[in-house]
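Peer 1: the sequence and its predicted three-dimensional model are supplied below.
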Amino acid sequence: MSEQKFAYDVSSPKSIENHAKKLENKSFREALDGLVIREKGNKGGLGQLLEKSHFGYEINSNAEPDFEEAGVELKTTPYIYRSKNRPVAKERLVLNIIDYMTLPHEKFENSSFWKKNQTLLLIFYLHQAKDVIPNRLDYQITHAQLFQFPEKDLKIIKADWEKIVEKVRQGKAHELSEGDTNYLGACTKGANKYSHRPQPYSDEYAMQRAFSLKTSYMTTVLNHYILPGKKTYHESILEENDLGEDTLESFILKKFNRFSGMSVDTIMSEVGEEVESKPKHFTARVASKMLNLDDRLEKTEEFRKANIKVKNITVSKKGKVKESMSFPAFKYKELIKEEWDSSTLREMFLNTRFLFVVFRYNEHNELFFEKALFWNIPHNDLEIEVREVWDETINRIKDGECRNLPTASENPVAHVRPHAQNKQDTYETPQGDHVVKKSFWLNNKYIEQQIGL
């Protein structure tokens, strides 16, 4: 390789970016210029291969940014196209490993996280199915661009970082979950599920974790800052300086709480909305108008970035939640191939934040807004109770008992029941039968406990 290939100013972010842009519209095979061919069997990450071949520096695990003089960290990350030709990030962006022993003594402004990730050089490539492109070296690199966190995102990321730090200070590093936070997560990062580290305020070892930007956040980065002509702007809850001293959660809850105790009719009158009828999803409309939005909450910029799912809960005048809470239907033949630690259900609970918006009927059958609260499933409820239901479901499917899956009376937290349009809406079982689609549900009595009834 010629020295000219590495001709860029290592102290200049712009020079580094310009050098990275030479990779655009090339496959990894072309970009690596024979490096992998000469080192057959190299299973390193695609980003690591680029570091050596295109930028000319050896792979390392330094605490400093990859380009230390310029303060630039290189990250290579894939995206895919989903339905309606919609580009989305394929996965979270993993940043630096969390050192539980030193983290509690850091301040954000001089933290290892901030030193390493203030300025990111994002190299995006298009990931495609194996039947389209069998070899990963033939994936196309499409964009290379410097990225710094927008100011209003940075406030939320800092609050996320502080929440992770506080959990470590409480001796609960083993209970960290990506559902704890909004944009910045603490994802598991190790050779396998047995990769554990000591933590300073507990004798219990914790899974090795790294700071990461959530998949939902990276999808927004991709669409708003990287892909030309693909901007999909949504309503925003925040203006640039709205948060002040608030976190995203406290800001949203303040907006809701000013309506506590009001009837939905009074709320809609206050926000200037006429109520001619109350369709099935009327409470979702009320929740949006309380935050002065025209569209559903989940379509806002902040909710999309944080992967916050809204669940509107209605409580009867007797103080009971009538409906259990459903999740997407599973396919019998695919479910039994999963392992708990990487299962779709566990990943969904770990990576999703929920906003419960609670309405209640009074003795006159009038519907009132009671409260809103953020929720993610407690560690033991997930790892003990939900797992028990998941394991039992797997066993019964394998035994040909798809019509007899765990019910709400068998577990205090979750159960399985039909989730289909009609009796003809089915999935094939491992035994070749066609059984109505089903999904996991949270028990209505469990939801009552979680919202404090």
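Peer 2: Done, it's in.
Peer 1: drop to CA atoms for contacts and neighbour counts, all remaining ones
Peer 2: Will do.
Peer 1: I figured Thr142 hits Phe124, correct?
Peer 2: Yes: between Thr142 and Phe124 there is a contact under CA atoms under 8 Å: 6.0 Å.
Peer 1: which of these two has more residues huddled nearby?
Peer 2: Per other CA atoms under 10 Å, whichever of Thr142 and Phe124 has more neighbours is Phe124, with 22 against 18.
Peer 1: now the helices for the stretch 251-400 of the chain?
Peer 2: Residue ranges of the helices in the stretch 251-400 of the chain, as given by DSSP state H, counting those that start in this stretch, are 264-270, 282-290, 301-306, 332-335, 344-351, 379-380, 387-398.
Peer 1: tell me where the stretch 1-150 of the chain has helices.
Peer 2: Using DSSP H, counting those that start in this stretch, the helices assigned to the stretch 1-150 of the chain run over residues 13-20, 28-32, 35-38, 46-53, 112-117.
Peer 1: buried ones in the last one?
Peer 2: Judged by neighbour count using 16 or more other CA atoms under 10 Å, the buried positions of helix 112-117 are Ser112, Phe113, Trp114, Lys115, Lys116, Asn117.
Peer 1: can you list those residues in JSON lines and add distance to Val358?
Peer 2: Formatted as JSON lines, these follow (distance: CA to CA, whole Å):
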{"residue": "Ser112", "distance to Val358": "40"}
{"residue": "Phe113", "distance to Val358": "37"}
{"residue": "Trp114", "distance to Val358": "38"}
{"residue": "Lys115", "distance to Val358": "41"}
{"residue": "Lys116", "distance to Val358": "41"}
{"residue": "Asn117", "distance to Val358": "38"}
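Peer 1: I'd like to know which of the helices of the stretch 251-400 of the chain lies nearest to Glu68.
Peer 2: helix 301-306 (29.0 Å; CA to CA).
Peer 1: against which helices or strands is that closest one packed?
Peer 2: Packing partners of helix 301-306 (3 or more CA pairs under 8 Å, 6 or more residues apart in numbering; DSSP states H and E): helix 215-221.
Peer 1: comparison target below:
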Amino acid sequence: MTSPSNQEQLMRRCHALAGFTLGQLAAQIGCKVPANLKREKGWTGQLIEQALGASAGSKAEPDFPELGIELKTLPISRLGKPLESTYVCIAPLIGITHQSWNESWVCQKLSHVLWLPILAERDIPIAERVIGTGFLWQPNHEEQQLLQQDWEELMELIALGGIDRIRGAHGHVLQLRPKAANSHALTSAVGTHGEPIQTLPRGFYLKTSFTQRLLAKAFNSN
């Protein structure tokens, strides 16, 4: 699939997917549906990227770089509630003293997002999970402030050697959690006394309470 040339084309493609199961879409594209997602956590997102013509791959840029739009699939329950927090990007742990919010990868990733809900409760086989109606989102002033405040507080804790004191409860809308394939995948960070340490990589995630609000706003539900 070629990259969409404009936002309208992207949304036409996105809305055309609504109601398809992942199995139907995979068959259309010629992809094999995995038996489970434990080893292929990113499979759903990659399938949707392929169907929509996302071109960024693993590059440090939005999924649709020409449009400045990031794609985020959002697993939801039958009641329309997000099933898990949403991964945004890996967190830098060293050399971060002078980084500002506007320069951050979190800010850039979340500046314009195409959200695509997917009915994906665990008892539903992967091939039978249903694609919902996608919607575009740009953070309003209040949302931007909440994101920036959480990011700045978390980054300050990292810079001051408090990486191991950060828990998932930190932050109103944004949280920092370990992001590694296994416990041996360590990276450099700053310790309590400013000394270099090795720790698990961390990733920024949007909390489910935040993505629930975005869903409610998009679909005018309570």
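Peer 2: Yep, that arrived. These numbers come from a predicted model, not from an experiment.
Peer 1: give me the TM-score for these two chains.
Peer 2: Here the TM-score for the pair of chains, by TM-score structural alignment, normalised by the length of structure 2, is 0.86; 215 aligned residues with a CA RMSD of 2.4 Å.
Peer 1: what's the closest of the helices of the stretch 251-400 of structure 1 to Trp161 of structure 1?
Peer 2: Closest to Trp161 of structure 1 of these is helix 301-306 (CA to CA; 13.9 Å).
Peer 1: against structure 2, where does the closest one fall?
Peer 2: Counting by TM-score structural alignment, helix 301-306 of structure 1 pairs with no residue of structure 2.
Peer 1: ok, back up a step: now the helices of the stretch 1-150 of structure 1 in CSV, with distance to Val310 of structure 1?
Peer 2: Formatted as CSV, the helices of the stretch 1-150 of structure 1 follow (distance: least, CA to CA, whole Å):
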stretch, distance to Val310 of structure 1
helix 13-20, 39
helix 28-32, 40
helix 35-38, 46
helix 46-53, 36
helix 112-117, 30
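Peer 1: out of those, which is the most enclosed?
Peer 2: Burial of the helices of the stretch 1-150 of structure 1 is given as mean neighbour count (mean count of other CA atoms under 10 Å); helix 112-117 ranks first at a mean of 20.
Peer 1: that helix vs structure 2, average offset?
Peer 2: Once fitted to structure 2, helix 112-117 of structure 1 is off its aligned match by 1.8 Å on average (mean CA distance after the TM-score superposition for structure 1).
Peer 1: Provide the aligned range in structure 2 for that helix.
Peer 2: Following TM-score structural alignment, the aligned partner range for helix 112-117 of structure 1 in structure 2 is 105-110.
Peer 1: other residues contacting the matching stretch?
Peer 2: Stretch 105-110 of structure 2 is contacted from outside by Glu61, Pro62, Glu70, Val88, Cys89, Trp101, Asn102, Gln138, Pro139, Gln148, Phe204, using CA atoms under 8 Å, 6 or more residues apart in numbering.
Peer 1: now flag whichever of the residues you listed is closest to Asn222 of structure 2.
Peer 2: Using CA to CA, Pro139 is the member of the contacts of stretch 105-110 of structure 2 that sits closest to Asn222 of structure 2, with 19.4 Å.
Peer 1: give me the stretch of structure 1 that the longest helix along structure 2 matches.
Peer 2: In structure 2, ranked by residue count with DSSP state H as the criterion, the top helix is helix 141-159. Counting by TM-score structural alignment, helix 141-159 of structure 2 pairs with residues 151-169 of structure 1.
Peer 1: strands of structure 2, start to end?
Peer 2: 70-76, 86-90, 113-119, 130-131, 135-137, 174-178, 187-190, 196-199, 202-206 (DSSP state E).
Peer 1: report the aligned residue range of structure 1 for stretch 62-76 of structure 2.
Peer 2: Using TM-score structural alignment, the partner range for stretch 62-76 of structure 2 is residues 65-79.
Peer 1: gap between the two ends of the matching stretch?
Peer 2: The first and last residues of stretch 65-79 of structure 1 sit 23 Å apart, counting by CA to CA, to the nearest Å.
Peer 1: now stretch 100-108 of structure 1
Peer 2: The first and final residues of stretch 100-108 of structure 1 sit 15 Å from each other (CA to CA).
Peer 1: give the buried residues for that stretch.
Peer 2: Going by neighbour count (16+ other CA under 10 Å), the buried part of stretch 100-108 of structure 1 is Tyr100, Leu103, Pro104, Phe108.
Peer 1: ditto for stretch 145-157 of structure 2
Peer 2: The neighbour-count criterion (16+ other CA under 10 Å) identifies Leu147, Gln148, Gln149, Asp150, Trp151, Leu154, Met155, Leu157 as the buried residues of stretch 145-157 of structure 2.
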